[in-house]
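[1] this one's structure only:
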């Protein structure tokens, strides 16, 4: 019997969706800290299986992990309600921001806030990645090697390479639990060639939004951050729904609001076609990742304890965490643009490391105020 009720889990994810700043790296770290380490609702093995499945399947990492955690003890109902609870707070927030953005002709104050918040976010996700790495990888030298390879390649290429993540799993499998035979029943991956399909020939903008964001949810691998280049190519270059500045503002909205970063699709949808544009964009993005989580979940639960599969999951987990660490470095390179932002990031990380009970929202609020003050002083 689980140590928690479904209601308790839903309330937790409502809170995480409301207060969980820092993007996918921080969010998966919070889930581990809260549900595995502190509350002990979820076992380390179940968490690793969920992280591995979330990394292997296309779609936003944090949202998929939340769905899997809901599935562990409460199956489809748990996965569905937890997924909704996690996403809905940030969706409502981006709707409000989208309304203000359209009504008042932009958000000139947002860049000032993001100047400080973006730097603090780097500090937050750096600490989260450190804790996740030390807890999940331990002293296993092979897992550390896989971690380092993925961190370096992710930093150099600035993208998460799926085949390397899979290779990490196969390396652990063949070294730790060599198979006696090769199974022909391995899960296939949907061919990415489908991404190249032409948009549906429909005049209605909502249909175009549904088609484009379904592709975004179904064919973009990695964390919520990985979806940003795909979105840029579609909404700015192909469809020209947003201009360059609007798209930058959309990414800023995603970074300064709690919950999954990929919720920026709601803001983009709102700017493109109002309230229903936001609803369609969000549903089209999240439904594929929901299906890619709950459909294979029973097989992960049933066969996850097999030595070969366990070794494969360990390897994928090490690779996934390495890719996350590399993403932290990429984000840091882009966000920490001067001495003040570097100091804010370092101070945020140090505060969270030293003050165990300090909550991230207070760090975010302090950084936002510092960002505004600095911008006023600079101008």
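    Received the coordinates, thanks. Bear in mind the structure is a predicted one, so any value in this text is a computation, not a measurement.
[2] only C-alpha atoms for contact and neighbour calcs from this point on.
    Fine.
[3] Assign residue 159 to helix, strand or coil.
    Assigned state for residue 159: coil (three-state reduction, DSSP: H, G, I helix; E, B strand; the rest coil).
[4] ok, the residue lying closest to it once chain neighbours are set aside to residue 161 distance?
    Leaving aside its chain neighbours, residue 159 sits nearest to residue 226 (7.0 Å; criterion: C-alpha to C-alpha, 6 or more residues apart in numbering). Distance, residue 226 to residue 161, by C-alpha to C-alpha, to the nearest Å: 11 Å.
[5] Between the two, tell me which one has more neighbours.
    residue 226 (21 against 17; other C-alpha atoms under 10 Å).
[6] Report the contact partners of that one.
    159-160, 220 (C-alpha atoms under 8 Å, 6 or more residues apart in numbering).
[7] ok, 10 Å please
    Counting by C-alpha atoms under 10 Å, 6 or more residues apart in numbering, residue 226 touches 59-61, 158-160, 216, 220, 261-262, 327.
[8] Doesn't it lie inside a helix?
    Yes - assessed by three-state DSSP, residue 226 belongs to a helix.
[9] Can you tell me how far it is from residue 168?
    20 Å.
[10] next one: residue 99
    For residue 99, the distance to residue 168 equals 44 Å [C-alpha to C-alpha].
[11] Second structure for comparison follows:
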């Protein structure tokens, strides 16, 4: 009986103990957030360098295991990885703090830039800066097509999926969520049927080397008490997060009606948070298709301006959605002042975009061991990633039309429609700067941040000279 009491006390102590001091963790997550430039690849690299290599809080094997899980989820994987590791080290509070700090610097930076954009956007300096950023962003998106394509399109089947997705979204205007669901279903069924093209190796290390690496970390191989599967905790925590996510949206619908811009923002970005697999560039394709072409919240060039903001500020690239919401509120203020409506819209957009990431992690993280090695799930994700390449190619062409040409027109053949440029409206300065930015990225291997800043400076100089 005495041993049972001691064991129970030990388990209770383990349940209440953080792996690392919370104060130290907050300092580290603040540092990670401040250095999180360069999109998800750069953010994950920063996190790995600090948390795995420098602090040795978690091992390589556990870090990559968590990353694999986050890559299965909709939404920004770097943000979800921060939540996951924060939770692993400091329980629920640690995950909430890590995820919130990861978003906060980018939110504040883009909010400030959004104010500048709507209040001083007609100044020559501001016009020139965003002119340069648009051209650089086009080069960055083209790079994303090649980078993701080289990783995802390993065989003819995957190339065919990417091509089909491109045709579906570019010519037939099939909604992005349907493309994701269709590709995932194809991959899932094909994997279960044993189709070799959909098989993929795991992304994490395994074997003795990985185990030794984890032994060298503070957490070691131990599974913390709070990280063991606990259905009651998962239901309670994820239920509270779901309520915090959906109740405000429902309240807006009830009080303001479905046609109000704030209701539309809540619904649109909540839907986006559920269906946007494949990273930020896939999200941009979805947002561009809906927010620009269907909802009319902003113009194509403004979408590029927002992406330029997100590329040059810390935090997830998906923060561009905050700028979209800001402009939607600014131009549809109702009884509020434009800036007040815009600020509320930016907060609402950020809330419904990022809160689901906490939901996914807290609902599923304790059970991820059951997902490891799931062949059918791996096949579904491989197919979705391949389809996303086609979606991003659509985004690159769409951006290119609106960056390089002042006018476009639509051609229709039966159910097929496509935007085509008016060749006489070609912008020579935009073409030259885009080619320079592409050369910097592809040939000179310059970083995205350096290319964006140089392009912005070039854009300012050109605009001042031309005026």
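    Yep, that arrived. Every value quoted in this text rests on a predicted model; they were computed, and no experiment measured them.
[12] Over in the first structure, tell me which residue corresponds to residue 178 of the second structure.
    Aligned by TM-score structural alignment, residue 178 of the second structure pairs with residue 163 of the first structure.
[13] residues in contact with that match?
    Contacts of residue 163 of the first structure by C-alpha under 10 Å, 6+ apart are 56, 169.
[14] Please state the offset of the helix or strand hosting it from the chain centre?
    Using DSSP states H and E, residue 163 of the first structure maps to helix 162-176. In terms of C-alpha atoms, centre = their mean, to the nearest Å, the centre of helix 162-176 of the first structure is found 22 Å from the chain centre.
[15] do stretch 284-299 of the first structure as well
    15 Å.
[16] repeat for stretch 287-305 of the first structure
    With C-alpha atoms, centre = their mean as the basis, the mean position of stretch 287-305 of the first structure lies at 18 Å from the chain mean.
[17] now do stretch 114-121 of the first structure
    18 Å.
[18] Which positions within that stretch qualify as buried?
    Under the neighbour-count criterion of 16 or more other C-alpha atoms under 10 Å, stretch 114-121 of the first structure has 114-121 buried.
[19] from the residues you listed, which ones fall inside strands?
    Assigned to strands by DSSP state E, none of these qualify.
[20] my guess is residue 381 of the second structure contacts residue 182, does it?
    No - Residue 381 of the second structure is beyond contact range of residue 182, at 11.5 Å (criterion: C-alpha atoms under 10 Å).
[21] which residues do those two both contact?
    Counting by C-alpha under 10 Å, 6+ apart, the common neighbours of residue 381 of the second structure and residue 182 are 188, 387.
[22] which one of the two has more residues nearby?
    Comparing residue 381 of the second structure with residue 182 by neighbour count (other C-alpha under 10 Å), the higher total belongs to residue 381, at 24 against 17.
[23] Remind me which helix or strand that one belongs to.
    helix 375-404.
[24] Give me the neighbour count for residue 11 of the first structure.
    Residue 11 of the first structure has 15 neighbours, counted by other C-alpha under 10 Å.
[25] how about it, what's its match in the second structure?
    Under the alignment (TM-score structural alignment), residue 11 of the first structure pairs with residue 31 in the second structure.
[26] returning to that earlier point: quick one, which of residue 99 and residue 168 of the first structure is more surrounded?
    In this comparison of residue 99 of the first structure against residue 168, neighbours counted by other C-alpha under 10 Å, the higher total goes to residue 168 at 28 against 17.
[27] Identify the residues contacting the residue nearest to that one when sequence neighbours are not counted.
    Leaving aside its sequence neighbours, residue 168 of the first structure sits nearest to residue 315 (C-alpha to C-alpha, 6+ apart; 4.9 Å). Residue 315 of the first structure makes contact with 52, 137, 142-144, 146-147, 165-173, 176, 309, according to C-alpha under 10 Å, 6+ apart.
[28] Repeat the analysis, applying 8 Å as the threshold.
    Listed by C-alpha under 8 Å, 6+ apart, the contact set of residue 315 of the first structure reads 143, 146, 165, 168-173.
[29] got JSON lines for those residues, with distance to residue 127 of the first structure too?
    Output for these, formatted as JSON lines (distance: C-alpha to C-alpha, whole Å):
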{"residue": "143", "distance to residue 127 of the first structure": "20"}
{"residue": "146", "distance to residue 127 of the first structure": "20"}
{"residue": "165", "distance to residue 127 of the first structure": "22"}
{"residue": "168", "distance to residue 127 of the first structure": "24"}
{"residue": "169", "distance to residue 127 of the first structure": "25"}
{"residue": "170", "distance to residue 127 of the first structure": "29"}
{"residue": "171", "distance to residue 127 of the first structure": "28"}
{"residue": "172", "distance to residue 127 of the first structure": "26"}
{"residue": "173", "distance to residue 127 of the first structure": "29"}
